[in-house]
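Novice: model this:
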Amino acid sequence: MRVDGTRTFVIIGGGLAGAKAAETLRAEGFGGRVILLGDEHEQPYERPPLSKDYLAGRADRQSVFVHPAGWYAAHRVELHLGQPAVAIDRERREVRLGDGTRLPYDRLLLATGAEPRRLGIPGTELAGVHHLRRLAHADHLRGALTGPGRDEDPLVIAGAGWIGLEVAAAARELGVPVVVVEPEPGPLHRVLGPELGEVLAGLHAEHGVTFRFGDRLAAIEGRDGIVAGVRTEGGERLPARAVLAAIGARPRTALAASAGLELADEGVGGIAVDASLRTSDPAIFAAGDVAAQELGSGPDRRRVEHWANALHAGPAAARAMLGREVVFDRVPYFFSDQYDMGLEYSGWAPAGDYDRVVWRGDRERRTFVAFWLRGRRVLAGLSMNVWDVTDAVQRLVRSGREVDPEVLADPDVPLAGLLGEEPAGQARSGQGG
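Specialist: All right, here's what the predicted structure looks like:
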């Protein structure tokens, strides 16, 4: 193996995972070439503000970038913007760019992220149909929400997931009417179940959001090439100033697939990686939204599309690329702001996995911690407007130990006490994903 000073590490993907991987390589003392490829013309940025503070106008453009503009040159990170990678030659260990340039690599990190799912209905070509994944998407959507007549026809949002709800909150703060069309019986139904979905639906209804549950968009209708309204499968016609497709994202695996790397099955999606984020090629790693990591020694995999995963997986992959012993097994974490409500979710409890939800605190005032249990084991926990409990919730989830549901619901019993520990807290980071 060549010494660090003559080795080249290439990172494909200009998001948070890729930028943090580059940062970690230098922090760990890697002295070779670090090349970071981004297919956008923007330097690496964080995505959570796109549906939150940046969209609502509470944060300026510079605040979304991972590093100051001069950081890359100062740390000898070769930043190639607007240059998509189009092929990987694994035999030669080369990456080919769209302009024909070939870049050799000793280690390669795929942090290609995900892309928005398309509606696939008539009218999606009209001006005023939006997706939200990139900074340019947020700029266009904010223009639609701040233009003249914003208090007239509504923004119609297809999908009541995290992005749909956060954009609904930002739009209402800007005075725009909002209608959310969602085929499930409530918001985030498959992620949080009906119990928490009811809480979130009530929060948004109080702020003037109109929901159409159990329905979906059938067509987008226009006038002079511009969105004018929508028609649902239930036959309802609604006026619309704009339409946001917020029906999820799919991992960007085309580059990996064409290179013959192993992919996860369609139910999970993404590039198959082991506990050290290594792909089926020992010289290639994957991190962030695109990585589907094995769970234990079985065939099951999990892919997490949240900010915290990109934040921590990028550095973990970088250390693995350097030959360090790495086991990436963090508890999944998500943070969201909607109106005056903040929530933090830790764990993994998809619909059908849990038996009951235990509440600690005041559900009516939306100041509580909710726990998803299978039997007496905590699978996940969500705090709403309750701070400094995430550390304890994550330790409780990770421990796998059984708890008494009645004790768990008692706010006078410290969560750390359920683990036999002294009470301890961790302030929230102030960023979400």
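
Novice: make it CA atoms for all contacts and neighbour counts henceforth
Specialist: Will do.

Novice: what about Trp71, neighbour count?
Specialist: With neighbours defined by other CA atoms under 10 Å, the count for Trp71 comes to 12.

Novice: likewise for Ala205?
Specialist: Neighbours of Ala205 under the rule other CA under 10 Å: 11.

Novice: what of Ser399?
Specialist: Neighbours around Ser399, by other CA under 10 Å: 12.

Novice: who does the strand or helix carrying Val191 touch, helix- and strand-wise?
Specialist: For Val191, the enclosing helix or strand under DSSP states H and E is helix 189-206. Counting contacts by 3 or more CA pairs under 8 Å, 6 or more residues apart in numbering; DSSP states H and E, helix 189-206 is packed against no other helix or strand.

Novice: and the helix or strand following it, what does it pack onto?
Specialist: Using DSSP H and E, the helix or strand that follows helix 189-206 in sequence is strand 210-213. Here strand 210-213 touches strand 178-182, going by 3+ CA pairs under 8 Å, 6+ apart.

Novice: in the strand it packs on, which residues are buried?
Specialist: Residues of strand 178-182 classed as buried by neighbour count (16 or more other CA atoms under 10 Å): Val178, Val179, Val180, Val181, Glu182.

Novice: those into CSV, with extra columns for distance to Trp359?
Specialist: Converted to CSV, the buried residues of strand 178-182 look like this (distance: CA to CA, whole Å):
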residue, distance to Trp359
Val178, 30
Val179, 30
Val180, 27
Val181, 28
Glu182, 26
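
Novice: how many residues are close by the spatially closest residue to His80 that is not a sequence neighbour?
Specialist: Distances taken as CA to CA, 6 or more residues apart in numbering put Leu37 closest to His80, at 4.9 Å, once the chain neighbours are dropped. Leu37: 27 surrounding residues under other CA under 10 Å.

Novice: Leu37 is in what secondary structure piece?
Specialist: For Leu37, the enclosing helix or strand under DSSP H and E is strand 33-38.

Novice: packing partners for that strand?
Specialist: With contacts defined as 3+ CA pairs under 8 Å, 6+ apart, the secondary structure elements packing on strand 33-38 are strand 8-12, helix 16-27, strand 77-81.

Novice: let's see this one next, to set against the first:
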Amino acid sequence: MFEYFAGLRYLLNRSRISLSIISIISICGVCLGVMALVSVVSVAGGFEDEFRDKVLGVNSHVLVMTYKQDDFREYRDVQEKIELHSSEVIETAPFIFHEMMIAIGSKVSGILIKGVEPETMMGVSDLAKYIIAEDDARRAEILDDLHYVPSRDGEVPPVIIGRVLAQKLKADIGDEVRVISPRRGIVGEHRYGPSQMDPTQKRFRIIALYDSGFYDYDNRLLLCDYKALQEFFNLDDVVTGVEVRVKNINETGKLRDALTPVLNDNPGLDRYKVIDWQDLNHNLFTSLHLQKVTLSVIMLFIVIVASFNIVGTLIMMVLDKQRDISIMKSLGASDGMIMRMFIYQGMFIGGVGTVLGLLGGLGVCELLSLYDFELDSTVYLISTLPVKIEAHVFAGVGIATLFISFLATLYPSWWATQMSPVEGLRYE
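Specialist: Model prediction:
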């Protein structure tokens, strides 16, 4: 304990104001480095989580499709196989997905239209909760209104569109829009003759708007009953694929690997491809993770640079206390005691800076969360700055900073033990 109290006394010695100021500056350097690191990692983690939530809010966890486009007729059998195979499956549903165009008056925009099964839509994705409505009961009514019966002559199919797209087209609930397939014959080209390769359009009626908070979806994605698209493209009972929602999104890779051989049970013939949400958005999530790692490394260098202040502070302390070191050595103090004395000083600077930095970083993250700083959704795809506060991130940064601080104390502490008592007292 002698080493600890002696080191602390030297560090807080008011008779050496210059050394006290340098110590405070060192603490501030470590504090700012830690604060910047935890804030940046929390924001980067927030982006990663927000993008994942938005993507999974609109899409399902696993998709099953055929390698040959527009030839998926046995989807009900596939759904049954999937549901019987795994207890992890919550819901399955068919879907149709195509790139098209939408027009109202003179305004035209490119879109993605997704045909869904209204009764299972809430089970396979969270998109229903983004529908702009007073409450869940009204959302359920809207989904019920989304049903379309193709046999009813002259009925205009209902559609739900994104809030951003509605604003761009100046469209509102109750308006009718034209959905246009520029080249309908591309969809199942073998079904159409040359005269049917011209643009084809169909009127849809807007029954609701949704706001997912993800610009790409709100600006392009339309939802309708998949039967309306089957009628539009003369597809009979054909779908693009089957959506699967599971209990644990981290287990989708295992389910994908398990379903692939179960569905492709004909030797030598792989008819179905199974894709999980990570495969579907691989580039997006890889870039987000790489961005998080890169920013973390850059911010860690700030902490490392701040640790050099500890080195400088201890070297100045050793030079200032040469006489005291020589006296202690003359009285029998070991090299280990001298070394520990200066290590404790450096760890005190690093420890105080780390604690203050973690508290400051927590405060910054709370402020960012509280005030919901707005972002340009056309650039960042989301409208507010996301922050994710994680205990293990703060703990990891704290441990890493204390370790760096410890390493920074080793050379000055070792150097202090190399001083000869005779040299230290020669000019006293």
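
Novice: TM-score for the pair, please.
Specialist: Comparison of the two superposed chains (TM-score structural alignment, normalised by the length of the second structure) gives a TM-score of 0.18, and 126 aligned residues with a CA RMSD of 6.9 Å.

Novice: that older thread, I'd say the residue nearest to His80 of the first structure and Val95 touch.
Specialist: No: at 10.2 Å, Leu37 of the first structure does not count as touching Val95 under the criterion of CA atoms under 8 Å.

Novice: shared neighbours, those two?
Specialist: Common contacts of Leu37 of the first structure and Val95 (CA atoms under 8 Å, 6 or more residues apart in numbering): Ala85.

Novice: could you pull out the strands for the stretch 251-400 of the first structure?
Specialist: Using DSSP state E, counting those that start in this stretch, the strands of the stretch 251-400 of the first structure run over residues 271-273, 284-286, 291-294, 301-302, 333-338, 341-347, 356-362, 367-374, 377-384.

Novice: out of those strands, which comes closest to Val407 of the first structure?
Specialist: Evaluated over the strands of the stretch 251-400 of the first structure, closeness to Val407 of the first structure peaks at strand 356-362, with 9.5 Å, by CA to CA.

Novice: ok, Ile12 of the first structure - contacts?
Specialist: Neighbours of Ile12 of the first structure in contact, by CA under 8 Å, 6+ apart: Gly18, Leu36, Leu37, Gly38, Ala85, Leu108, Leu109, Leu110, Ala111, Thr112.

Novice: narrow the residues you listed to just the buried residues.
Specialist: Of the members of the contacts of Ile12 of the first structure, the ones counted as buried by neighbours, 16+ other CA under 10 Å, are Gly18, Leu36, Leu37, Gly38, Ala85, Leu108, Leu109, Leu110, Ala111, Thr112.

Novice: thinking again about what came up before, gap between the residue nearest to His80 of the first structure and Ala17 of the first structure?
Specialist: With distances defined as CA to CA, to the nearest Å, the gap from Leu37 of the first structure to Ala17 of the first structure amounts to 12 Å.

Novice: list the buried residues in the helix or strand hosting Thr354 of the second structure.
Specialist: Taking DSSP H and E as the criterion, Thr354 of the second structure maps to helix 335-371. Of the residues in helix 335-371 of the second structure, those scored as buried under the neighbour-count criterion (16+ other CA under 10 Å) are 335, 337-362, 364-365, 368-369.

Novice: mind listing what Arg142 of the first structure touches?
Specialist: With CA under 8 Å, 6+ apart, Arg142 of the first structure has these contacts: Leu55, Ala56.

Novice: how close does it sit to Gly229 of the first structure?
Specialist: The span separating Arg142 of the first structure from Gly229 of the first structure equals 19 Å under the rule CA to CA.

Novice: please apply the same query to Pro251 of the first structure.
Specialist: Look at Pro251 of the first structure and Gly229 of the first structure: by CA to CA, they are 30 Å apart.

Novice: please, which helix or strand holds the nearest residue to Ser26 of the second structure once chain neighbours are set aside?
Specialist: With CA to CA, 6+ apart as the measure, Asn309 is the residue that lies nearest to Ser26 of the second structure, at 5.2 Å, once sequence neighbours are left out. Per DSSP H and E, Asn309 of the second structure falls inside helix 282-320.

Novice: mind listing what's buried in that helix?
Specialist: Within helix 282-320 of the second structure, the residues that count as buried by 16+ other CA under 10 Å are 285, 288-289, 291-292, 296, 299-300, 302-304, 306-315, 317-318.

Novice: work out the gap between it and the centre of the chain.
Specialist: In terms of CA atoms, centre = their mean, to the nearest Å, the centre of helix 282-320 of the second structure is found 23 Å from the chain centre.

Novice: between it and helix 335-371, how big is the angle?
Specialist: With axes from the mean of the first three to the mean of the last three CA atoms, to 10 degrees applied, the angle from helix 282-320 of the second structure to helix 335-371 works out at 140 degrees.

Novice: still on that earlier bit, do you know which of the strands of the stretch 251-400 of the first structure lies nearest Ile157 of the first structure?
Specialist: Distance to Ile157 of the first structure, taken as CA to CA, is lowest for strand 333-338 among those, at 15.6 Å.

Novice: tell me what the closest one is packed against?
Specialist: Taking 3+ CA pairs under 8 Å, 6+ apart as contact, the helices and strands that strand 333-338 of the first structure lies on are helix 162-173, helix 307-321, strand 341-347.

Novice: please repeat the previous calculation with a cut-off of 6 Å.
Specialist: Judged by 3 or more CA pairs under 6 Å, 6 or more residues apart in numbering; DSSP states H and E, strand 333-338 of the first structure is in contact with strand 341-347.

Novice: buried set for the strand it packs on?
Specialist: With burial defined by 16+ other CA under 10 Å, the residues of strand 341-347 of the first structure counted as buried are Gly342, Leu343, Glu344, Tyr345, Ser346, Gly347.

Novice: so the third one sits against Ser383, correct?
Specialist: Yes: under the criterion of CA atoms under 6 Å, Glu344 of the first structure makes contact with Ser383 at 5.3 Å.

Novice: give me the most central residue, the second structure.
Specialist: In the second structure, the C-alpha closest to the average C-alpha coordinate belongs to Glu48, at a distance of 1.1 Å (CA atoms, centre = their mean).

Novice: spatially nearest residue to that residue (excluding sequence neighbours)?
Specialist: The nearest residue in space to Glu48 of the second structure (CA to CA, 6+ apart) is Leu288, at 6.0 Å.
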